[in-house]
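J.: Okay, sequence plus prediction incoming.
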Amino acid sequence: MRLSTIIFATMFHGYAQLAGAVESHCEQDESIIFNCRTGKKIVSVCASKTISDSSGYLQYRFGPKGAPELILPAAKIPPNADIQANTLTFAGGGGAYIRFKQEPYGYVVYTALGRGWGDKAGIAVEKNNGLQVNLNCKKPVLSELGPDFFDKAGLSKDQIGFELP
């Protein structure tokens, strides 16, 4: 097992127990890839049960329970260049993120764990690749973000990079 897989598995131990008890924008027949509350709003990354670069879909959904204000991409289509992902490496930790693009905006869902500061998760809203807003997740956080999922989904590697807010 790769070190990055161990880090991501350790970060969010207990995922299966939490998945059924958490409010999400994902539908019953979808997988929760990422989910948390940022106050009164929920951010969810939902995927079809089967996903690859040629079939299935991945969507970012944000807004109040039962009424997402933003869904990217709007249609349930296979992942394309507007959805990119990458991992983060730190001394004593690591992280992962997915960037959903809708020019000039980017919506970056992230999780990370580092020695000295613990775990972080949230959504960073960017405009022209510059941070506009960062919303921190409240616990519990559900996350399947990481290299295994990125490979399985056929996501393009993000070339812009991402600095934790």
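T.: Nice, thanks for sending it over.

J.: Please count neighbours and contacts with C-alpha atoms only from this point.
T.: Noted.

J.: gap between the residue of the chain positioned farthest from its centre and residue 95?
T.: What lies farthest from the middle of the chain is residue 116; by Cα atoms, centre = their mean that is 23.0 Å. Taking Cα to Cα, to the nearest Å as the measure, residue 116 falls 15 Å from residue 95.

J.: in this protein, which spans are helices?
T.: Under the criterion DSSP state H, the chain contains helices at 3-11, 15-19, 147-153.

J.: where do the strands sit along the chain?
T.: Taking DSSP state E, the strands of the chain run over residues 30-37, 41-48, 58-64, 70-72, 83-90, 93-102, 105-114, 118-127, 130-136, 138-143, 156-157.

J.: May I see those strands arranged in a markdown table, with mean neighbour count and distance to residue 5 as well?
T.: Below are these laid out as a markdown table (neighbours: other Cα atoms under 10 Å; distance: least, Cα to Cα, whole Å):
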| stretch | mean neighbour count | distance to residue 5 |
| --- | --- | --- |
| strand 30-37 | 22 | 15 |
| strand 41-48 | 23 | 19 |
| strand 58-64 | 23 | 21 |
| strand 70-72 | 16 | 27 |
| strand 83-90 | 20 | 11 |
| strand 93-102 | 22 | 10 |
| strand 105-114 | 23 | 13 |
| strand 118-127 | 19 | 16 |
| strand 130-136 | 15 | 23 |
| strand 138-143 | 18 | 12 |
| strand 156-157 | 18 | 17 |
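
J.: adding another structure so you can compare the two:
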Amino acid sequence: MPRAIPVLCAMALSLLLVSPVLAADTAKGDAGIKEAAGLCAAPAATVAFSCKTRDNYLVAVCTRDNGLLQLVFESAGKANTRVALPKDPADKASVRVGYMLYSGGGGSYGGFKAADREYVAYSGFGKGWKQTGMSEVRGEKHLAEHICLPATKPYDIGFPLLGEKAGYAPDAAQDFDLDVQ
């Protein structure tokens, strides 16, 4: 039994040496989770989803004590870039929640409207891929894709389940189409 420990240590070390980028992304992602979770610091807020993206955004979906959802994001390290949608968490008409269905996979999303754009936080997976992030869309056009680093809290965020608690109507169209990268 004691001989197994050095073998396991060598295997773990070889994985880190073979994939230093993945290890670095995970480390940044772990720190980003805590940093992004700070966006939900308002009283009576719980973090339902948080991550740091590859392009250096902090993204969080916060739930209030009454279950209402709010998306908060900012460009990490840049002052005065924080956006909270909807501005009034009681504005249920500005939020949609739904499921994505794929062959061999699926996911969920929460869309938060702002003027002529919508910001969609999502978590999805399929055969050979998984992706979590925030899309900026106008109509059917993806304007920007902010993909989370690997360590995200959590991958299965279940927006419709969160939304059901607060009385949001599920998105009848179930029409968010993920731009897998």
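T.: In hand now; what should we look at? Not measured: the values here are computed from a predicted model.

J.: circling back: show me the one of the helices of structure 1 that comes nearest residue 42 of structure 1.
T.: Among the helices of structure 1, the nearest to residue 42 of structure 1 by Cα to Cα is helix 15-19 (14.1 Å).

J.: which parts of that closest one are buried?
T.: For helix 15-19 of structure 1, burial by neighbour count (16 or more other Cα atoms under 10 Å) applies to residue 19.

J.: Packing partners of it?
T.: The elements that helix 15-19 of structure 1 packs onto, with contact taken as 3 or more Cα pairs under 8 Å, 6 or more residues apart in numbering; DSSP states H and E, are strand 138-143.

J.: and for the strand it packs on, what are the contacting residues?
T.: 12, 15, 18-19, 32-39, 111, 121 (Cα atoms under 8 Å, 6 or more residues apart in numbering).

J.: Ok, which of the strands of structure 1 comes nearest residue 6 of structure 1?
T.: It is, among the strands of structure 1 and with distance given as Cα to Cα, strand 93-102, at 10.4 Å.

J.: what's the matching range in structure 2 for that closest one?
T.: Using TM-score structural alignment, strand 93-102 of structure 1 lines up with residues 105-114 of structure 2.

J.: Now that stretch on structure 1. Mean distance?
T.: Stretch 105-114 of structure 2 differs from its equivalent in structure 1 by a mean of 0.7 Å after superposition (mean Cα distance after the TM-score superposition for structure 1).

J.: how near is the most centrally placed residue in structure 1 to residue 77 of structure 1?
T.: The structure's structure 1 has its C-alpha centroid closest to residue 109; by Cα atoms, centre = their mean the separation is 4.1 Å. Counting by Cα to Cα, the separation of residue 109 of structure 1 from residue 77 of structure 1 is 19 Å.

J.: same question, residue 27 of structure 1
T.: Per Cα to Cα, residue 27 of structure 1 is found 16 Å from residue 77 of structure 1.
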